[in-house]
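[1] Provided below are the primary sequence and the corresponding predicted coordinates.
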Amino acid sequence: MAHTEETDPAGLDALLAEYGRAQDAFADRGGWEREARTGEVLAVFGLGGVAPAHPVGRLSSGQRARLALAELVLAQPSALLLDEPTNHLDDRATDWLTDWLSGYRGPCVIASHDRCLLGGAVTAIVDLDGPRGSAVRHGGGYHDYLAERRAARARWEREYTRWREETDRVRERLHRAGAAGDRGGLMRDRDKMGYDHAGGGAQAAIARRTRAARLHLQRLLEHPVPRPPEPLRFRPPATAAAPDDAAAPAEQPGRTRPPLLSARGIGLADVLRGVDLDLREGDRAVVVGPNGSGKSTLLRVLAGVLPAHRGTVTLRDGAWVGYLPQETVYEDGHRTLLEVYAQRRALDHESAHAELGRFGLFRRGDLAVPVDRLSTGQRRRLGIAELFAARPDLLLLDEPTNHLSLPLVEQLQEAIEEFTGPIVLVTHDRALRERYADNVLELTDGRLRRPG
């Protein structure tokens, strides 16, 4: 007779419950599709060709950053904290991540300067560079944030205009009251008693109005509305000739003016191998290419900072090149921001202070800080200030939006839009590249050509 072991119902229920939880956890992590999902995510982040046994320590920094992001996506955590997640991602991976984040159900905090990501994935923006260093929360997406910023700027301008007009009116009242007090009243012959009575009353009224106006002016001056900084705009070059300048050569029908800058057969070691480029007024060129392809080197050669080994760069007589490198080196960094700016602009300190104040790029206390102690973003703004003050005819911009706040990036893009001279851009800013998608030039194998 076979022996049958009696089953414990309570133990079976606990076992089934544990099995159910394990099955749910397995399904939450992708279940039987996890392996395929892992391959898809690794491929999207450019890691599909890396052997599974490849040591992580031998991956590049960009590969390790993409691997960490892939791990987060596959783990599907309950909440996410992402610090510049699109760094080291190509356009395909950025699009994929934006779509994935827009469908992510948990709370997510992203620190990012990627305007395409912000425009497609976020539901609120916290600006850490608000008034007086405060943090300001803006509801909605990136475009809502920009609309709120524009509305706030318009309110500021109206408040400043009202304050200035009111201050001018009160000063005018004081001026009129003073003039009336000086004139007093002329005493008529044989009417001294009437004069004393009426004249005294008039003087008392003038005194009351004067006191009221002075108090009003004092309150206005104690609570001033600061003048909004001017929007960043490139001013016409100081050397630009007037349209009716008789000295300017007349343009003949069917002919255009010679290029403002012309590069022919530019070669430099194995980096540049016969680059040709003509730049005329209104031209826009966005130079793209893999890291190390020589994009920054090309800009340095065009700017005259680095001599080419072969070829020529010809600049139109009197033209001024505005060059913004990725990083500006300040050899006299022990000196203050104001001192360095004044020296580089050949200005006295008062004029340099006024010029920097017009741009609104720095707080008053920043001007006394040694350049070596400025943040990367502050040094970047110093380079931006020099660029806008120089009134260039041509712009060579190497990653111009790096280390800038989003409002400043938008201002810079608007200034670029309005600039009438030629511009060469090297940038990883996707929004900026997409704006000039028809003007892309690819630098590969040391040569500059249209993609495709």
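    The structure has been received and is ready for your questions.
[2] C-alpha from now on. contacts and neighbour counts both.
    Noted.
[3] For the helix or strand that contains residue 416, buried residues please.
    Of the helices and strands defined by DSSP states H and E, residue 416 is found in helix 406-418. Across helix 406-418, burial judged by 16 or more other Cα atoms under 10 Å covers 406, 408-410, 412-413, 415-416.
[4] And stretch 124-136, by the same measure?
    Across stretch 124-136, burial judged by 16+ other Cα under 10 Å covers 124-125, 127.
[5] For these, give me a markdown table that also has secondary structure.
    Shown next, in a markdown table, are these (DSSP: H, G, I helix; E, B strand; the rest coil):
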| residue | secondary structure |
| --- | --- |
| 124 | strand |
| 125 | strand |
| 127 | strand |
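[6] what about residue 336, how many residues close to it?
    19 (other Cα atoms under 10 Å).
[7] mind listing what it touches?
    367-371 (Cα atoms under 8 Å, 6 or more residues apart in numbering).
[8] Could you find the closest non-adjacent residue to it?
    Counting by Cα to Cα, 6 or more residues apart in numbering, residue 336 lies nearest to residue 370, which is 3.9 Å off, once chain neighbours are set aside.
[9] pretty sure that neighbour contacts residue 333?
    Yes: using Cα atoms under 8 Å, residue 370 is in contact with residue 333, at 6.3 Å.
[10] in the stretch 251-400 of the chain, which spans are strands?
    261-268, 272-279, 284-288, 310-315, 321-324, 394-398 (DSSP state E, counting those that start in this stretch).
[11] One more to weigh against that first structure:
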Amino acid sequence: MLLTVKNITKTYGIITVLNDISFVLNRQERIGLVGPNGVGKSTLLHILTRQENADQGSIVYANGVEYGFLAQSTPQFYGQTIDDLLLESVGNLRQLEVRMHQLEQSMAQTSNQQDLDRLLEEYNTVSTQFVERGGYELDHHIDRVLAGLRINYLPRTQTVSTLSGGEKARVGLAALLLRSPDVLLLDEPTNHLDFASIEWLESYLADYHGALLVVSHDRHFLNKAINYIFEIDEHQHQLKMYTGNYDAYVEAKKAERIQWEETYAQQQEEMQQLRKRIRELRKSASRTSFGPPRDNDKYAYNGHVQSKQNSSASRLRGAEQQLKLLEANAVPKPPKILRVNSQFNPEQTIQSEVVIRLTQVSKSFGERVILQQINAEVSSDARILLTGANGTGKTTLFKMIMGLETLDAGEIQFSPSARIGYLPQDPLLDPEKTVIETYRYDQVGYEDEFTGRLIGYGLFKLEDMQKKVEQLSLGQKRKLEIARLMAQNPNVLLLDEPTNYISLDILEAFEHAIMHFPGPVIAITHDRWFMQRIGGMLWELKEGQIVAQIPAQLVR
């Protein structure tokens, strides 16, 4: 066992986030941690990495076990170059190598058998760790990881803080993988990866020597890289464990729900029948009356009456005890399945056949050409999935369409009736505002009206309304931006990585809303599951050009 977690409980004020969480993590286990946004997945990872303290319970790593953590939010790495990070990340391997040489020298110089046995035991442990972590192939390993994550084009002397958000995330992941810890703790590792990098990571993790505990919304990733699913239940805040990948988990959840509903219905029926029987027995006992004995045998008559009364009382007590036992062990009522009413209701339909037209659009940053003389049209019923390697200009193109970035050359024209709704890649919200203040911003109406509407989406509860944005998880912030997007009643959608940070329950409903959106949708995405569901045309940005326009269903 690499890690043992016992009875972890965590509360914030009166809100219980984690309730009596226990599990063990063994070598070669690949665990996907799932559950609704805000249920405590990231909190659990922070406790496992000792960034937060549990209110009770314990976490114990086996002797010599190292863990590594990749957070959702990438740190800035101020002042560090890529080379600094890489050398720092493999420092433990260098230390192991130095210690191996020290032990070799000590063993050669000692003549005491007891000391030799002790040194040999430590040498075996250290050398095993060195081999398992790829110590003898370190340079090749560095090249392999950088190429796999598609950041080998970056100069290693470049300061990390000057990189784009996606590049920082991939450099951080590369540094973590090069450390080769025994336990990998990853929070949404595929958010900033393109297709090739995700597929490479899936293959890499399949051969990883240690254990993996990962929070992810990427359903393809959970199918390829995971052999167990841990779910934090949103009602009891406890951990449920499922064997297999994401597909197996979904099927197990369906079967579990059917069994729960059937068991609850059967018990409720049994309790209803017992209550009915108890009422009848009580009513019968209150009106029990026998006529005078025909043979005038008073003693026989009284004995018969007493026997009848005792029998009725016994049956009544038995029924009451049986009901009391059932009530004490009542199967909880299955909670209603979350129904997210994330439907878009455009105020105005688009009259034009062409909604957006790009003519000779170009953009450069210094000497780096991002977009070069792009010509494209977006029709009124378009479904366009915009892909491409990180840094090719996808988000830049969206920002130019929204007027947030200037064009170097060319023109972008819009239909007069176009009302564009934009979901940026990362949440851009005022941390000091409350949930309801953020939602109703720039809208006219009463707070109660907005509260009802926001709760009606199924994305938030009444008790969430006065929470500040800074108190929300990244997933909850994403839900708030989705609610804001729906409130704008757009008839054109520009979605930049729309599936990032959203828990699987919300994701299914949001995808359904996008599929039934009446206007054009352009989405930047690397989510293969999302692409299969949405369909439409696939546009790939490569070397400043849209070089491919193929049906998205062909994507594998």
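    Structure's in. What do you need? Everything numeric here is computed off the predicted structure, so don't read it as measured data.
[12] quick revisit: and the strands of the stretch 251-400 of structure 1: which comes nearest residue 225 of structure 1?
    strand 321-324 (33.5 Å; Cα to Cα).
[13] List the contacts of that closest one.
    Under the criterion Cα under 8 Å, 6+ apart, residues 303, 383-384, 387, 390-398, 400 lie in contact with strand 321-324 of structure 1.
[14] swap the cut-off to 7 Å and go again
    303, 383, 387, 392-398 (Cα atoms under 7 Å, 6 or more residues apart in numbering).
[15] With stretch 201-215 of structure 2 instead?
    26-34, 41, 132, 182-188, 221, 224-225.
[16] try 8 Å
    Contacts of stretch 201-215 of structure 2 (Cα under 8 Å, 6+ apart): 2, 25-34, 41-42, 132-133, 148-149, 181-189, 221, 224-225.
[17] And stretch 518-527 of structure 2, by the same measure?
    193-195, 218, 349-350, 378-387, 394-395, 491-499, 514, 531.
[18] list the buried ones in that stretch?
    Buried-residue list, stretch 518-527 of structure 2, by 16+ other Cα under 10 Å: 518-527.
[19] circling back to that earlier point, reformat the buried residues of helix 406-418 of structure 1 as CSV; add distance to residue 357 of structure 1.
    CSV is the format used below for these (distance: Cα to Cα, whole Å):
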residue, distance to residue 357 of structure 1
406, 20
408, 15
409, 19
410, 19
412, 17
413, 21
415, 18
416, 21
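[20] show me where the stretch 51-200 of structure 1 has helices.
    61-75, 91-103, 115-121, 142-183, 192-222 (DSSP state H, counting those that start in this stretch).
[21] and among the ones you listed, the most buried is which?
    Highest mean neighbour count of these: helix 115-121, a mean of 18 (counted as mean count of other Cα atoms under 10 Å).
[22] Is it possible to mark the buried ones in the contacts of residue 336 of structure 1?
    Neighbour-count burial (16+ other Cα under 10 Å) applied to the contacts of residue 336 of structure 1 gives 367, 369-371.
[23] Kindly provide the distance from residue 324 of structure 1 to residue 314 of structure 1.
    Distance, residue 324 of structure 1 to residue 314 of structure 1, using Cα to Cα, to the nearest Å: 19 Å.
[24] before we move on, the earlier item: to residue 49 of structure 1, which of the strands of the stretch 251-400 of structure 1 lies closest?
    strand 284-288 (23.9 Å).
[25] what's the farthest-apart pair in the buried residues of stretch 518-527 of structure 2?
    518 and 526 (23.2 Å).
[26] Can I have the buried ones of the contacts of stretch 201-215 of structure 2 as a PyMOL selection?
    In PyMOL, a selection of the buried entries from the contacts of stretch 201-215 of structure 2 looks like this (16+ other Cα under 10 Å):
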select buried, resi 2+25+28+29+30+31+32+33+34+41+42+133+148+149+181+182+183+184+185+186+187+188+189+221+225
